[in-house]
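Colleague: fold the following.
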Amino acid sequence: MSDKPVPARPTVDLRSFTPARVALGRSGASLPTKPLLDFTLAHARARDAVHAAFDAPGLVAGVRALGLGASEVASRAADRSDYLRRPDLGRQLDAGSAAALADGATAPCQLAIVIGDGLSAAAVHAHAVALLQSLLPLLREGDAVAIGHVVVASGARVALGDEIGAILGARMVLMLIGERPGLSAPDSLGAYLTFAPKPGLTDAARNCVSNIHRAGLSYREAALKLVWLVREGLAREVTGVALKDESADRAPRRIGSALPE
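Modeller: A predicted model of the protein is given here:
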């Protein structure tokens, strides 16, 4: 063994590997001024993301520009305060939206897409349409996945997609939703997939691709994972704990383009 001492690696090196707040230093018993101000700014941005107004009409226009039909719905949460205090209301459509969605439903589809504000409207505004631009061409390759029209939902929790998918007769629902803001990423988008959606399902029935933002998972990377999960989930007729992401190791099975009768 060598007798040479192993050079110490200063804690400050950790900053090159993580956006987490490490090696901030100290001033007496407190943080230095700059790290404290940075933290305060990040916290303010996270709070702003939670309370930001949701531009549903703008998203509908963006989706239609991609060649898809789109409509708006709302949950039973009457306002943002209601939404934050009562998560259960964000999991249910209001009566008018449920009726309008049922009246407008056409033929069943393989995949319904829902865009919900969630806990960060900023994330949805920044990334939802751009992610769809990367995802749609992949879903249309080979055995094209039959996509229904897109639903833009205000006051939405993840499980709201289950009720929407059931009303539309979709075999699978993809929910794009703003994730809970963090101090390093107030605009992170999450994508949740659920096979055979219906009210009452738990998160064990879903697959999630998360941390989609400029400093996280790219649109292309997220789209590749999602298209694998969509195709493999439709082929196996399952999502959630029974479906593991093996997109890096194998191609998805063929699913065929016909819907079951």
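Colleague: please count neighbours and contacts with C-alpha atoms only from this point.
Modeller: Will do.
Colleague: can you report how many residues lie near P199?
Modeller: By the measure other Cα atoms under 10 Å, the count of residues near P199 is 15.
Colleague: all helices for the chain, in order.
Modeller: Along the chain, the stretches classed as helices by DSSP state H are 33-51, 56-64, 80-85, 95-104, 121-140, 160-168, 219-236.
Colleague: hey, which of the ones you listed is tucked in deepest?
Modeller: Most buried of the helices of the chain, by mean neighbour count (mean count of other Cα atoms under 10 Å): helix 160-168, with a mean of 25.
Colleague: leaving out the residues flanking it, which one is nearest to L183?
Modeller: A42 (5.1 Å; Cα to Cα, 6 or more residues apart in numbering).
Colleague: again with E232
Modeller: P252 (5.1 Å).
Colleague: number of residues surrounding the one you found?
Modeller: When neighbours are counted by other Cα under 10 Å, P252 comes out with 17.
Colleague: any figure for the gap between it and V124?
Modeller: Distance, P252 to V124, by Cα to Cα, to the nearest Å: 28 Å.
Colleague: was I right to think L135 contacts V227?
Modeller: Yes - with contact defined as Cα atoms under 8 Å, L135 and V227 form a contacting pair (7.1 Å).
Colleague: now do the contacts for Y192.
Modeller: 158, 173-176, 206-209 (Cα atoms under 8 Å, 6 or more residues apart in numbering).
Colleague: now for these, which pair is the farthest apart?
Modeller: V173 and V209 (13.7 Å; Cα to Cα).
Colleague: more neighbours, these two?
Modeller: Shown here are V173 and V209; by other Cα under 10 Å, V173 has more neighbours (31 against 19).
Colleague: one more, so I can put them side by side:
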Amino acid sequence: MTEQFWDALRSSTRSRIGLGRVGNGLPTKAELEFRAAHAAARDAVHDELDVTALTGRLTALWLGDPVVVTSRAGDRTEYLRRPDLGREPAQALDLPAHGDDLAVVLADGLSARAVEAHAVPFLEALLGVISISVAVPVIATQARVALGDHIGAALGVRAVLVLIGERPGLSVNDSLGVYLTYAPRPGRHDAERNCVSNIHQPDGLRYADAARVVAGLLSASFALGESGVRVKDRSGAVGQADARVLDVP
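Modeller: Model prediction:
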């Protein structure tokens, strides 16, 4: 096949296609690009979150001074080896509970660079399409999604959103995921959450589109009194998100 044919296909995907071969191996250029992408993914997993810079950007949103918490994982190595420790706070949480509707947790997860690049712009877009009270933002380090259950319970909110760096791949190493849990409390299961993933501009889900999906899910979740498998995004098209409750017998 001609190179023009592969160029046309490459314009619609970030997958590695039509790489060619030299004998039984890949061309040198393709091999080096693969190794560079693999190295970038590994670096993304091990990078530490710049809490100071993130705190400054959050303060500009006028949600209150951000609170910083950490998990029981003592360092990045332990965090990667012991996912269970990343789901629990390092100590009892003393957070300002004012009966707000929503808590927002910015968690490093498996890609701190995703949170640094996309969490605040997404949050700005979300604040523009919701009209509910939002608690003081929380920055969580060495964190897994379930740490948000502890934080949401301590804040006494109706729901919590965890904005977290997703596992890096060979095409994207800065993808952001947003997890919604209604009535957060320790012990919640993954089936009781909703997730909007692959948020990263310009190649992934755009901030405005993701914000509309999350806002719709929040609306449906508040109406139903739960989150998870019974709450679905029924829009069928990004950019026109309108969550609907899926009735299950």
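Colleague: got a TM-score for the pair?
Modeller: The TM-score (TM-score structural alignment, normalised by the length of the second structure) is 0.90; 236 aligned residues with a Cα RMSD of 1.7 Å.
Colleague: how many neighbours does the residue nearest to A191 of the second structure when sequence neighbours are not counted have?
Modeller: Spatial nearest neighbour of A191 of the second structure, excluding adjacent residues (Cα to Cα, 6+ apart): G228 at 5.3 Å. G228 of the second structure: 19 surrounding residues under other Cα under 10 Å.
Colleague: corresponding residue for G228 of the second structure in the first structure?
Modeller: Mapped onto the first structure by TM-score structural alignment, G228 of the second structure lines up with G240.
Colleague: quick check: its match touching D203?
Modeller: Yes - with contact defined as Cα under 8 Å, G240 of the first structure counts as touching D203 (7.4 Å).
Colleague: my read: A20 of the first structure touches S184, true?
Modeller: Yes - at 7.4 Å, A20 of the first structure counts as touching S184 under the criterion of Cα under 8 Å.
Colleague: pick out whichever of those two has more residues nearby.
Modeller: Set A20 of the first structure next to S184 and count neighbours by other Cα under 10 Å: S184 wins out with 16 against 10.
Colleague: which residues does the aligned residue in the second structure for the more buried one contact?
Modeller: Using TM-score structural alignment, the equivalent of S184 of the first structure in the second structure is S171. Counting by Cα under 8 Å, 6+ apart, S171 of the second structure touches 14-15, 37.
Colleague: before we move on, back to that, let me see the contact set for the match of G228 of the second structure.
Modeller: 193-194, 203-207.
Colleague: can you add neighbour count and distance to G233 of the first structure and give those back as CSV?
Modeller: Putting those into CSV (neighbours: other Cα atoms under 10 Å; distance: Cα to Cα, whole Å) gives the following:
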residue, neighbour count, distance to G233 of the first structure
L193, 30, 9
T194, 29, 9
D203, 15, 15
A204, 11, 14
A205, 18, 11
R206, 23, 10
N207, 25, 10
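Colleague: could you work out the most separated pair of those?
Modeller: Longest span within the contacts of G240 of the first structure, Cα to Cα: L193 and A204, 10.9 Å.
Colleague: thinking again about what came up before, pipe the contacts of S171 of the second structure into a markdown table and attach distance to Y207 of the second structure per row.
Modeller: Shown next, in a markdown table, are the contacts of S171 of the second structure (distance: Cα to Cα, whole Å):
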| residue | distance to Y207 of the second structure |
| --- | --- |
| R14 | 19 |
| S15 | 22 |
| A37 | 24 |
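Colleague: what residues are up against the residue most central in space within the second structure?
Modeller: In the second structure, the C-alpha nearest the mean C-alpha coordinate belongs to G177, at 2.2 Å (Cα atoms, centre = their mean). G177 of the second structure makes contact with 162-166, 195-199, according to Cα under 8 Å, 6+ apart.
Colleague: recalculate using a threshold of 6 Å.
Modeller: 163-164, 166, 196-197 (Cα atoms under 6 Å, 6 or more residues apart in numbering).
Colleague: highest neighbour count among those?
Modeller: Neighbour counts for the contacts of G177 of the second structure, by other Cα under 10 Å, peak at L163, which reaches 31 neighbours.
Colleague: in the second structure, which residue range corresponds to stretch 113-131 of the first structure?
Modeller: Here stretch 113-131 of the first structure aligns to the second structure at residues 104-122, judged by TM-score structural alignment.
Colleague: tell me the gap between the matching stretch and the middle of its chain.
Modeller: 6 Å (Cα atoms, centre = their mean, to the nearest Å).
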